[in-house]
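Asks: got a predicted model here, sequence first, then my questions.
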Amino acid sequence: MNIAIAGASGRMGRMLIEAVLNDPDAALAGALDRAGSPQLGEDAGAFLGRHTGVTLTDDVERVMADADCLIDFTRPEGTMAHIEAALRHGTKLVIGTTGMTEAQQDVVRAASEKIGIMFAANMSVGVNVTLKLLEFAARYFSTGYDIEIIEAHHRHKVDAPSGTALAMGEAIAGALGRDLKDCAVYGRHGVTGERDPSTIGFSAIRGGDIVGDHTVLFAGTGERIEITHKSASRVSYAQGALRAARFLAAHGAGLYDMQDVLGLR
């Protein structure tokens, strides 16, 4: 499968390039970077000391024309532009971008009527199995337990709560028959009053080089249960993205997530 990578000079972009280069079933078809990036024109494998013949470019049209699938872990505004180009070229998309508005998510949903899109806040197999565990736990801790989600990421992350934390909240709220928009509480300050037992709380920590830690706390009377996932490396995200690309190769237009890719639906 001919795979292109967006955000190719970033931390996640480089991890994805390395994963594609090491996969015998994939070929690196393009490496997109932002206009004005000092890395434009460099070989995509330079950071590994490898010559690939693929150079970093900001020419979206050229990359889309050569790729079967684009893997995009960039920012919402970049992803919106990539979707427009993907629609023109019929290129499938694996999207791991977080921090999208509802309107931007509507754009993703509309595009999936014409091309195959796998859209997930986190592509780690471990995280997606954890989401299923949370659905199961939430049904049994639906009364008498307060639910809090605590996440920690590196100092460079620009959105909060993380997309993974929100996905966990959605999984729990869905299992409880609630709408996360109505029951989420994002941080607390000052005199807040007693905790509403129907709410799901979120707390975000930013610091250092933390790749991604997520803990869901079910706090009852006399006991508490914690379900935690910790990422030590972005490798799991890259491998999950490649797995998603293989899934899309066998599927047509539609909006999919990692639950579909892993058969957990």
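Replies: Nice, I can see it.
Asks: only C-alpha atoms for contact and neighbour calcs from this point on.
Replies: OK.
Asks: from Tyr145, how far out is the residue of the chain most remote from its centre?
Replies: No residue in the chain has its C-alpha farther from the mean C-alpha position than Gly222, which lies at 35.5 Å (Cα atoms, centre = their mean). Look at Gly222 and Tyr145: by Cα to Cα, to the nearest Å, they are 10 Å apart.
Asks: returning to that earlier point: so the residue farthest from the centre of the chain, which state does it fall into?
Replies: At Gly222 the chain is in coil, as set by DSSP: H, G, I helix; E, B strand; the rest coil.
Asks: and what of the one 4 residues further on?
Replies: Taking three-state DSSP as the rule, one finds Glu226 in the strand state.
Asks: number of residues surrounding it?
Replies: When neighbours are defined as other Cα atoms under 10 Å, Glu226 has 12 of them.
Asks: dropping in the other structure now:
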Amino acid sequence: MLQFGVIGHKGRMGRALEAAIADAGHVLAVGIDAGESLAPHAGGCDVLIDFSAPAALADSLAAAREAGKPILVGTTGLEAAHFALLDESAGAVPVLQSGNFSLGVTLLAHLVREAAARLGSDWDIEVLEMHHRMKVDAPSGTAKLLGEAAAAGRGIALADNMESGRHGMTGARKEGAIGFATLRGGTVAGEHSVIFAGSEERLVLSHSAENRMIFARGAVKAAEWLVGQSPGRYTMNDVLGL
């Protein structure tokens, strides 16, 4: 039985995590939200989970380092400075960061990478995603994760080959580009498709999230795995042994 500390406890994912932690037979030892400090409580936890906001990440990582506790980060909308902080913290404690903790999405990303590695650059890649109307970042962390998988399969950098937000006279599609399309509306938990469009044929790899509990259960499974690991950067691929 593990003692969990959750940052972003009152958010949608925080509430789902509380249920998933209980279902797995563990204990939510502390829940932290905006304006509260994790540092005084981190030492009493076995593992920390941050599903809050990018602005809170530095404090969460500092508390994990000070307490010597593993931390799992599911916050999306991260930028280069945040990833540098994750790398720095991984020198002191185990750090697992992902844009999506669904076991199905983790396997989907693996399949996307394999497909991209085997299909030529004449196969166009488009990542399509839809989420509920309240989601604030776009493309989603999962869409970026899938785009990174496709780029890795082709041995290219996503940042140099990403096309998103097309509007107006954009010209012909650049060969080898990885396109993104974002939809928002209703209460959709998460829909993602990666389309490989070749000459006169298409391959579509998709995942549908029916409830955010799949992300919470995956995060708890990953946290269970993370406890006892050596300091370092980990991903969901490590959890599934991919």
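Replies: Cool, the structure landed. Treat the numbers as computed from the prediction; the structure is a model and nothing was measured.
Asks: now what about the TM-score between them?
Replies: After superposition, the two chains reach a TM-score of 0.96 (TM-score structural alignment, normalised by the length of the second structure), with 241 aligned residues with a Cα RMSD of 1.1 Å.
Asks: give me the contact list for stretch 93-106 of the second structure.
Replies: 64-65, 68-76, 86, 89, 140-142, 144-145, 207, 214-219, 222, 226, 229-237, 240 (Cα atoms under 8 Å, 6 or more residues apart in numbering).
Asks: in ChimeraX, how would I select just the buried ones from the residues you listed?
Replies: Of the contacts of stretch 93-106 of the second structure, the buried ones can be selected in ChimeraX as follows, counting by 16 or more other Cα atoms under 10 Å:
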select :64,65,68,69,70,71,72,73,74,75,76,86,89,140,141,142,144,145,207,214,215,216,217,218,219,222,226,231,232,233,234,235,236
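Asks: name the residues contacting each of Gly222 and Tyr145 of the first structure.
Replies: Counting by Cα under 8 Å, 6+ apart, nothing touches both Gly222 of the first structure and Tyr145.
Asks: residue in the first structure matching Ala223 of the second structure?
Replies: Alignment note: Ala223 of the second structure maps to Ala245 in the first structure; criterion TM-score structural alignment.
Asks: ok, its match - contacts?
Replies: Residues near Ala245 of the first structure by Cα under 8 Å, 6+ apart: 69, 71, 93-94, 118.
Asks: spell out the secondary structure type for it.
Replies: Per three-state DSSP, the local secondary structure of Ala245 of the first structure is helix.
Asks: strands of the second structure, start to end?
Replies: For the second structure, the strands defined by DSSP state E cover 3-7, 27-32, 47-50, 71-73, 94-97, 124-131, 162-164, 178-184, 190-198, 201-209, 232-234.
Asks: out of the ones you listed, which comes closest to Ala151 of the second structure?
Replies: strand 178-184 (7.7 Å; Cα to Cα).
Asks: residue range in the first structure corresponding to that closest one, please.
Replies: With TM-score structural alignment as the criterion, strand 178-184 of the second structure aligns to 200-206.
Asks: got the contact list for that stretch?
Replies: Residues from elsewhere that reach stretch 200-206 of the first structure, judged by Cα under 8 Å, 6+ apart: 146-155, 157, 160-162, 165, 169, 180, 183-187.
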